[in-house]
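> Give the three-dimensional model of this entry:
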Amino acid sequence: MKEGPRYKLALKRRRQGKTDYHLRYKLVISQKPRAVVRKTNKYILVQIVEFDAKGDKVIAAAHSKELSKLYNWKGYSKNICTAYLTAYLAGLRARQKGIKEVVLDIGLQTPVKGSRVFASLKGLLDAGIKVPHSDDILPDEERIKCGSISKWAQDLKENDPEFYKRQFSKQLERLPPEELSKHFEEVLNSIKSSFSNISLEGDRQ
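Next comes the predicted model:
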């Protein structure tokens, strides 16, 4: 009796290029929760996820659009500053649930030094979550705190006001970009004060 070709159909998400199951397996066997960082066209999402055979369980999460709703964030919704704040919020929520250590899961994103996914990593670290990492992949403090944007905006405002208005047209509707660095600190302090039951002293990695 003749038989047809023998092959195994790949899982749907692998066929669609959405999941690297080899990488996922290595993360899962660590037996630690995963910090899943994902980007959309407009937002940043950070979830603390635990593996379950019936489906992953989200223990804590934060979405960048929450920053404007809960903390009056007037900056961009998906840049490095926002990625840091979103992860910081997710990290504090995870600590409230008893999570102390995670592994970073960036999915199919290309790991680029100083990128938004590693700004998110820095946010988790500063929230007191332990994450295996190398310090040289993290963005510098000035970029994380919107300092580079504020300085550039101030320079453009003084030397090329027309380009300044074009470049920051949408941001100017919410807040002058040269004030973003100060505003970042205000929002960060607001997030900290909303988690006053968590000690943040000595938690920075």
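
> From now on I want contacts and neighbour counts done on CA atoms only, so please keep to that.
OK.

> Show me which helix runs longest in this structure.
The longest helix of the chain (DSSP state H) is helix 80-96.

> And the next helix or strand past that helix?
Using DSSP states H and E, the helix or strand that follows helix 80-96 in sequence is strand 103-105.

> ok now that next one, how far from the chain's centre?
11 Å (C-alpha atoms, centre = their mean, to the nearest Å).

> Next, the angle from the next helix-or-strand element following that strand to helix 80-96.
As assigned by DSSP H and E, the chain's next helix or strand after strand 103-105 is helix 116-126. Computed by axes from the mean of the first three to the mean of the last three C-alpha atoms, to 10 degrees, the angle separating helix 116-126 from helix 80-96 equals 40 degrees.

> Can you list the helices and strands that helix 116-126 packs against?
strand 34-39, helix 80-96 (3 or more C-alpha pairs under 8 Å, 6 or more residues apart in numbering; DSSP states H and E).

> can you rerun that using 6 Å?
Contacts defined by 3 or more C-alpha pairs under 6 Å, 6 or more residues apart in numbering; DSSP states H and E place helix 116-126 against helix 80-96.

> One more sequence to fold, the one below, so I can look at both together:
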Amino acid sequence: MATGPRYFVAFRRRREGRTNYHARTRLVVATKPRMVVRKTNRHIICQIITAHMEGDRTHVAANSSELRKFGYEGSLNNTPAAYLTGMLLAVRALKAGQEGAILDIGLHRATPGARVFAALKGAVEAGFDIPHNEEILPADERCKGEHIAEYAPDRAGNLPANVAATVDAIMGELN
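Purely as a prediction, here's the structure:
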């Protein structure tokens, strides 16, 4: 291990690979709140967060496990679930008086069409203002689950219809 007067020990969260402080600093100094999208092994989590000196404050949150209340029957960790979770977050944020945010995907890889961008697409289609590039969003077929119904019709045969019904149920919350 390096020693000496010039040795600098990195912050704990940086050593653990949990925080990119360069990116976090750029997001925190922005005046808009952040739409934070995180993937776990079983769920998609979306939150609207603002940074304060005492610590970050979560204003609105949505978890893909809540999609069952709206009639969604598919997996809670796939692209349609991310799309619906982003839409649910946007509806709740709009009801809470939030108008827009900037996307924070954390340490997730920014691959075009990824699940974190499916959540972004759901939020944007619900009417939430988030700056983005259209090229990075997944195709509509992927957000509706048509690709899953195509390769696994026995397991997800009616997934596109189920996603459409869930979208209607979530958007009904806005009114």
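
> got the angle for the longest helix of the first structure vs strand 34-39?
Angle, helix 80-96 of the first structure to strand 34-39, by the same axes, to 10 degrees: 150 degrees.

> mean shift of helix 80-96 of the first structure relative to the second structure?
Mean deviation of helix 80-96 of the first structure relative to the second structure after superposition (mean C-alpha distance after the TM-score superposition for the first structure): 0.6 Å.

> which of the residues in that helix are buried?
Applying a neighbour-count criterion of 16 or more other C-alpha atoms under 10 Å, one finds 80-95 buried in helix 80-96 of the first structure.

> The spatially most central residue of the first structure: what's it in contact with?
What sits nearest the mean C-alpha location of the first structure, by C-alpha atoms, centre = their mean, is S120, with 3.3 Å. Going by C-alpha atoms under 6 Å, 6 or more residues apart in numbering, S120 of the first structure touches A83, Y84, A87.

> Adding distance to D136 of the first structure, write the residues you listed out as a markdown table.
Below are the contacts of S120 of the first structure laid out as a markdown table (distance: C-alpha to C-alpha, whole Å):
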| residue | distance to D136 of the first structure |
| --- | --- |
| A83 | 18 |
| Y84 | 16 |
| A87 | 19 |
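
> quick one: which of those residues is nearest to G55 of the first structure?
A87 (22.7 Å; C-alpha to C-alpha).

> got the contact list for the closest one?
By C-alpha under 6 Å, 6+ apart, the contact list for A87 of the first structure reads V46, S120, G123, L124.

> Pull the number of nearby residues for the last one.
The burial metric for L124 of the first structure, expressed as a neighbour count using other C-alpha atoms under 10 Å, is 30.

> would you list the contacts of A87 of the first structure in CSV and tack on distance to N72 of the first structure?
Shown next, in CSV, are the contacts of A87 of the first structure (distance: C-alpha to C-alpha, whole Å):
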residue, distance to N72 of the first structure
V46, 19
S120, 19
G123, 18
L124, 21
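
> which residues of the first structure fall in helices?
Per DSSP H, the first structure carries helices over the ranges 12-15, 21-28, 64-71, 80-96, 116-126, 141-144, 147-159, 161-167, 180-193.

> Out of those, which gets nearest to A53 of the first structure?
Nearest of the helices of the first structure (C-alpha to C-alpha): helix 21-28, 10.9 Å.

> contacts for the closest one?
So helix 21-28 of the first structure is contacted by nothing (C-alpha under 6 Å, 6+ apart).

> quick one: it to strand 34-39, angle?
Using the same axes, to 10 degrees, helix 21-28 of the first structure lies at 130 degrees relative to strand 34-39.

> in helix 21-28 of the first structure, what counts as buried?
L27.

> That helix maps to which residues in the second structure?
The counterpart of helix 21-28 of the first structure in the second structure, counting by TM-score structural alignment, spans residues 21-28.

> so how much does that stretch differ from the first structure once superposed?
Mean for stretch 21-28 of the second structure is 0.6 Å (mean C-alpha distance after the TM-score superposition for the first structure).

> wait, which of the contacts of A87 of the first structure is closest to Y76 of the first structure?
Among these, S120 lies closest to Y76 of the first structure (C-alpha to C-alpha), at 14.9 Å.

> And that closest one, how far from Y164 of the first structure?
Separation of S120 of the first structure from Y164 of the first structure (C-alpha to C-alpha, to the nearest Å): 28 Å.

> what's the matching range in the second structure for the longest helix of the first structure?
The aligned range for helix 80-96 of the first structure is 79-95, by TM-score structural alignment.

> and what of stretch 180-195 of the first structure?
Using TM-score structural alignment, stretch 180-195 of the first structure lines up with residues 159-174 of the second structure.
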